[in-house]
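>>> need a 3D model of the sequence below.
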Amino acid sequence: MNTQVPEQVATAQKVCVEALYGFFSTGFATYERLVALNLQATKASILENEALASEALALSTSDPQSFFELQSRQSQAATKKAQAYWQHVNEIAAETRNQLLASNEKLAGEYVRGTQVIIDSLAQNLPAGNEAIIAFWSKGFGAMWDAGNAWHEQTKAAAKEAVDVIDKARKSVAKA
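Okay, the predicted model is just below:
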């Protein structure tokens, strides 16, 4: 019995667990950034609204025309602030997406390499006289390898397409 195979399987499982926690960590860091952005935006909004309310109250009694001009200017400023806010959200989303795609690519590469090492180790350590088993393993694992590579390429293409769609949507929001 080959003792390397269980060690290699354990190593592969460790890589998967580390990748899972890496995804969680990236997601949590993104959540923290969004919460910080929302807190900052809320605080600024409260302070601005307080100042605006004081100014509007003073203008509403003395000069109604200036009051309406103030409301118009505030409406335009609010639109620009909303656009800036969503631009920040889009930047955070794009950075997170890039980090997750890079992590996914790295994990897939490590998984493929680890699987190949396990397959090679099993094939080399079969008892002599079992050529039929070796041929079966070679063909079976070769087919699995090809299917895995095809799936990996399809996943990469789908992820790239999703990234392109998100980028187009982000750019259209930024232009609006």
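>>> all contacts plus neighbour counts: C-alpha atoms, from now on.
Fine.
>>> so what's the residue nearest to the spatial centre of the chain up against?
Per CA atoms, centre = their mean, the C-alpha nearest to the average position across the chain is that of Arg97, at 3.0 Å. Contacts for Arg97 (CA atoms under 8 Å, 6 or more residues apart in numbering) come out as Val163.
>>> again, only this time at 7 Å
Neighbour list for Arg97: empty [criterion: CA atoms under 7 Å, 6 or more residues apart in numbering].
>>> how far does the host helix or strand of it sit from its chain's centre?
Element membership of Arg97 [criterion: DSSP states H and E] is helix 64-124. Offset of helix 64-124 from its chain centre (CA atoms, centre = their mean, to the nearest Å): 6 Å.
>>> relative to Val163, how far out is the residue nearest to the centre of the chain?
Going from Arg97 to Val163 by CA to CA, to the nearest Å gives 8 Å.
>>> kindly report the same for Glu69.
The gap separating Glu69 from Val163 is 42 Å, by CA to CA.
>>> which one's more surrounded, these two?
Shown here are Glu69 and Val163; by other CA atoms under 10 Å, Val163 has more neighbours (16 against 11).
>>> pull the distance from the helix or strand that contains that one to the chain's centre.
Following DSSP H and E, one finds Val163 within helix 131-175. Computed by CA atoms, centre = their mean, the chain-centroid distance of helix 131-175 equals 17 Å.
>>> same for that helix, what does it pack against?
helix 64-124 (3 or more CA pairs under 7 Å, 6 or more residues apart in numbering; DSSP states H and E).
>>> compute the inter-axis angle for the helix it packs on and helix 131-175.
Angle between the axes of helix 64-124 and helix 131-175 is 170 degrees (criterion: axes from the mean of the first three to the mean of the last three CA atoms, to 10 degrees).
>>> another sequence for comparison is provided below:
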Amino acid sequence: MLTPEQMVASQKANMETLYGLTAKAFEGMEKLVELNLQATKAALNESAQHAQAVLSVKDAQELIALQASLFQPMAEKAAAYSRHLYDIASGTTAEFGKAFEGKVAEGQAQFAALVDNAAKNAP
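So this is what the prediction gives:
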């Protein structure tokens, strides 16, 4: 049976874990917001540059060439954004996984101790 001190220690450890996971979740969200702000700023700047380039076009051939030259950089930027997004998500998920594994190991140890204690005190 758990003593009051053990229960308090267990609750304290659970709260610390909860606060740690909450901090990691907010950290991941901060990174995501920062990534989206950077992507939005870059998109706005590129849109302004593209508009200026379109306004300076003299004929249809030049316009077609300009449009064609934009597709490759857009694909590369989309791929880079996806990689950054994946890195943020996998880093945050890894932190949650570590915490979960730690709690599972702790629970197994407590269960083993309970079984040992019950076996020692069995009639």
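>>> report the TM-score for the pair.
In this superposition the chains share a TM-score of 0.85, using TM-score structural alignment, normalised by the length of the second structure; 123 aligned residues with a CA RMSD of 2.5 Å.
>>> what's stretch 23-34 of the second structure in contact with?
Applying CA under 7 Å, 6+ apart, the contact partners of stretch 23-34 of the second structure are 88, 92.
>>> average offset between that stretch and the first structure?
Aligned to the first structure and superposed, stretch 23-34 of the second structure gives a mean residue distance of 0.6 Å (mean CA distance after the TM-score superposition for the first structure).
>>> what range in the first structure matches that stretch?
Under TM-score structural alignment, the match for stretch 23-34 of the second structure in the first structure covers residues 25-36.
>>> list the buried residues for that stretch?
Buried residues in stretch 25-36 of the first structure, defined by neighbour count with 16 or more other CA atoms under 10 Å: 26-27, 30, 34.
>>> mind listing which of the residues you listed are in helices?
The helices in this structure, assigned by DSSP state H, contain 26-27, 30, 34 from those.
>>> aligned to Asn90 of the first structure, what sits in the second structure?
Under the alignment by TM-score structural alignment, Asn90 of the first structure pairs with Tyr86 in the second structure.
>>> now the match of stretch 23-34 of the second structure, how far from the chain's geometric center?
With CA atoms, centre = their mean as the basis, stretch 25-36 of the first structure stands 11 Å off its chain's centre.
>>> likewise stretch 12-23 of the second structure?
Between the centre of stretch 12-23 of the second structure and the centre of its chain there are 17 Å (CA atoms, centre = their mean).
>>> would you point out the most distant pair within the buried residues of stretch 25-36 of the first structure?
Across the buried residues of stretch 25-36 of the first structure, the longest distance by CA to CA is 12.4 Å; it joins Thr26 and Leu34.
>>> ok, Asp108 of the second structure to Lys12 of the second structure distance?
Slight slip there: residue 108 of the second structure is Gln, not Asp. Between Gln108 of the second structure and Lys12 of the second structure the distance is 18 Å, computed by CA to CA.
>>> look up how far Glu48 of the first structure lies from the residue sitting furthest away from the middle of the first structure.
Distance from the centre of the first structure peaks at Ser62, with 53.2 Å (CA atoms, centre = their mean). From Ser62 of the first structure across to Glu48 of the first structure, the span is 21 Å (CA to CA).
>>> same check on Ala77 of the first structure?
Distance, Ala77 of the first structure to Glu48 of the first structure, using CA to CA: 11 Å.
>>> then Glu18 of the first structure?
Glu18 of the first structure is 45 Å from Glu48 of the first structure, by CA to CA.
>>> then Glu55 of the first structure?
Counting by CA to CA, the gap from Glu55 of the first structure to Glu48 of the first structure is 11 Å.
>>> Gln6 of the second structure -> the first structure?
In the first structure, Gln6 of the second structure lands on Gln8 (TM-score structural alignment).
>>> who's in contact with that match?
Residues near Gln8 of the first structure by CA under 7 Å, 6+ apart: Ile118.
>>> what helix or strand is it on?
If you go by DSSP H and E, Gln8 of the first structure is part of helix 4-62.
>>> tell me how far that helix lies from the chain's centre.
Helix 4-62 of the first structure sits 13 Å away from the centroid of its parent chain (CA atoms, centre = their mean).
>>> find the nearest non-adjacent residue to Ala159 of the first structure, please.
Nearest residue to Ala159 of the first structure in three dimensions, chain neighbours excluded: Leu101, at 7.7 Å (CA to CA, 6 or more residues apart in numbering).
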